[in-house]
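Asks: Task: produce atomic coordinates for the following.
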Amino acid sequence: MKKLALFAMFAIATIITSNAQAQEKTVMVGGAAMYPSKNIIENAVNSKDHTTLVAAVKAAGLVETLQGAGPFTVFAPTNKAFEKLPKGTVETLLKPENKAMLQGVLTYHVVAGNLDSKALAEKIREGNGKAELTTVQGGKLWAWMQGNKLVLKDEKGGMATVTIKDVHQSNGVIHVIDHVLMHK
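Replies: Now for the predicted structure:
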């Protein structure tokens, strides 16, 4: 009788959890649903388009940070974005002796706070068409609208376009971008 009661409770809990996830407004990224109830890392590891980014976050020792409370706004370059870097750049950054440099590159893609597209649009309006963002790394990014696309400019003059916006997480928001941003 006790086993049956425990089984029934487990079954109900599983159904409730499944229903809650089914009711969440998910966004598909890299062939995987991104659940707002999961943190940045829990979602990112499921995206086949972000395997390079996930490997870099692990190599940089930033997993725990990005699983933290945040909130964080992450501009997440795809694998194709990393492939646009000069040959050998990713391999060099992933070497243990370059961990600090890798951390700098990755934290340059993170802004403190939960800046979804509405919040970014408001900052752009307040900045008369351009918003200046301070990254966790300490550098600056500039954001503006180009037609209906959100565009970012880094300190070296490189540009990235947001290809998927507002991927909500339990500890922030991800915006997928098509280029890797570089600081000075």
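Asks: only C-alpha atoms for contact and neighbour calcs from this point on.
Replies: OK.
Asks: And stretch 23-43, what's buried?
Replies: Burial within stretch 23-43, assessed by neighbour count using 16 or more other Cα atoms under 10 Å, is assigned to 26-27, 29-30, 32-43.
Asks: Pick the one among these closest to residue 121.
Replies: residue 27 (20.0 Å; Cα to Cα).
Asks: wait, what's in contact with the closest one?
Replies: Counting by Cα atoms under 8 Å, 6 or more residues apart in numbering, residue 27 makes contact with 33-35, 167.
Asks: again, only this time at 6 Å
Replies: Residues near residue 27 by Cα atoms under 6 Å, 6 or more residues apart in numbering: 33-34.
Asks: same thing with residue 93?
Replies: Neighbour list for residue 93: residue 102 [criterion: Cα under 6 Å, 6+ apart].
Asks: before we move on, back to that, biggest separation within the buried residues of stretch 23-43, which pair?
Replies: Between any two of the buried residues of stretch 23-43 (Cα to Cα), the greatest distance is 18.1 Å, for 30 and 37.
Asks: To compare against the first, here's the next sequence to fold:
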Amino acid sequence: MTFAKFGAAAAVALSLSTVAATADMHGSMPATVVEIVTGSEDHETLEQAVIAAGLADTLSGAGPFTVFGPTDAAFAALPEGALDDALKPENVETLQKILGCHVVASKAMAADVIGLVEQGGGMAEVTTIGNCRLRLSVMDGKVMINDAVTVTAADLAAGNGVVHVIDGVLLPAS
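Replies: Alright, predicted model coming up:
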């Protein structure tokens, strides 16, 4: 199932804390999810990885995209040397696969995600552009991915999608 199959979930009460969209000096939302990432002090590693993987242009495109954006602390929690290894030019395909696990080809706000989980009886599965399957659930009022990664801030809206901040890095199945 993909986010494109969401029904209207506007009536779903958000049990997830939300963050207002980053605004420029004119008060408009960022044009792209890449602008949200590059404008965040907590996503410098993600910015570096997106650039190293050659995905900045793709994620600056029309979209729509839902990006689950790991924080710098999430990347720092990876096994020692794993990030440095993934960022090497000869490992660009591996890095693209890892980042592909964080992007869904549709725009899903927090209410949409919660609505999908509720429609699924407490769990929903989505497939990312990197062909990773993510299991979404709600535990203790927070959206969880694969029972291990928590959405810590949601609904950072852009013209081509939305970014949800997460506290872990999603890796392709071995």
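Asks: Fetch the TM-score of the aligned pair.
Replies: Remark: TM-score between the superposed chains equals 0.83 [TM-score structural alignment, normalised by the length of the second structure]; 151 aligned residues with a Cα RMSD of 1.6 Å.
Asks: Out of the buried residues of stretch 23-43 of the first structure, the closest to residue 174 of the first structure would be?
Replies: residue 40 (7.6 Å).
Asks: The buried residues of stretch 23-43 of the first structure in helices, which ones?
Replies: 40-43 (DSSP state H).
Asks: In the first structure, what range does the lengthiest strand in the second structure match?
Replies: If you go by DSSP state E, the second structure has its longest strand at strand 149-158. Across the first structure, the stretch matching strand 149-158 of the second structure (TM-score structural alignment) is residues 160-169.
Asks: Would you mind naming the helix or strand containing the residue at minimal distance from the centre of the second structure?
Replies: Centroid-nearest residue in the second structure, with Cα atoms, centre = their mean: residue 68, separated by 1.1 Å. Using DSSP states H and E, residue 68 of the second structure sits within strand 65-70.
Asks: so where is that strand in the first structure?
Replies: Under TM-score structural alignment, the counterpart of strand 65-70 of the second structure in the first structure spans residues 72-77.
Asks: OK, contacts around the corresponding residue of the first structure for residue 100 of the second structure?
Replies: Taking TM-score structural alignment, residue 100 of the second structure has residue 107 as its aligned residue in the first structure. Going by Cα under 6 Å, 6+ apart, residue 107 of the first structure touches 136-137.
Asks: now the strands for the first structure?
Replies: 27-29, 32-34, 72-77, 110-112, 131-134, 140-146, 149-153, 159-169, 172-177.
Asks: Trace residue 112 of the second structure over to the first structure, please.
Replies: Checking with TM-score structural alignment, residue 112 of the second structure has residue 119 as its match.
Asks: What is the burial count for that match?
Replies: 11 (other Cα atoms under 10 Å).
Asks: Can you give me the distance of it to residue 143 of the first structure?
Replies: As judged by Cα to Cα, to the nearest Å, residue 119 of the first structure and residue 143 of the first structure stand 12 Å apart.
Asks: Touching, residue 30 of the second structure and residue 160? I think so.
Replies: No - taking contacts as Cα atoms under 6 Å, residue 30 of the second structure lies outside contact range of residue 160: 8.8 Å.
Asks: Give me the common contacts of the two.
Replies: Between them, residue 30 of the second structure and residue 160 share no contacting residue, judged by Cα under 6 Å, 6+ apart.
Asks: Noted, bye for now.
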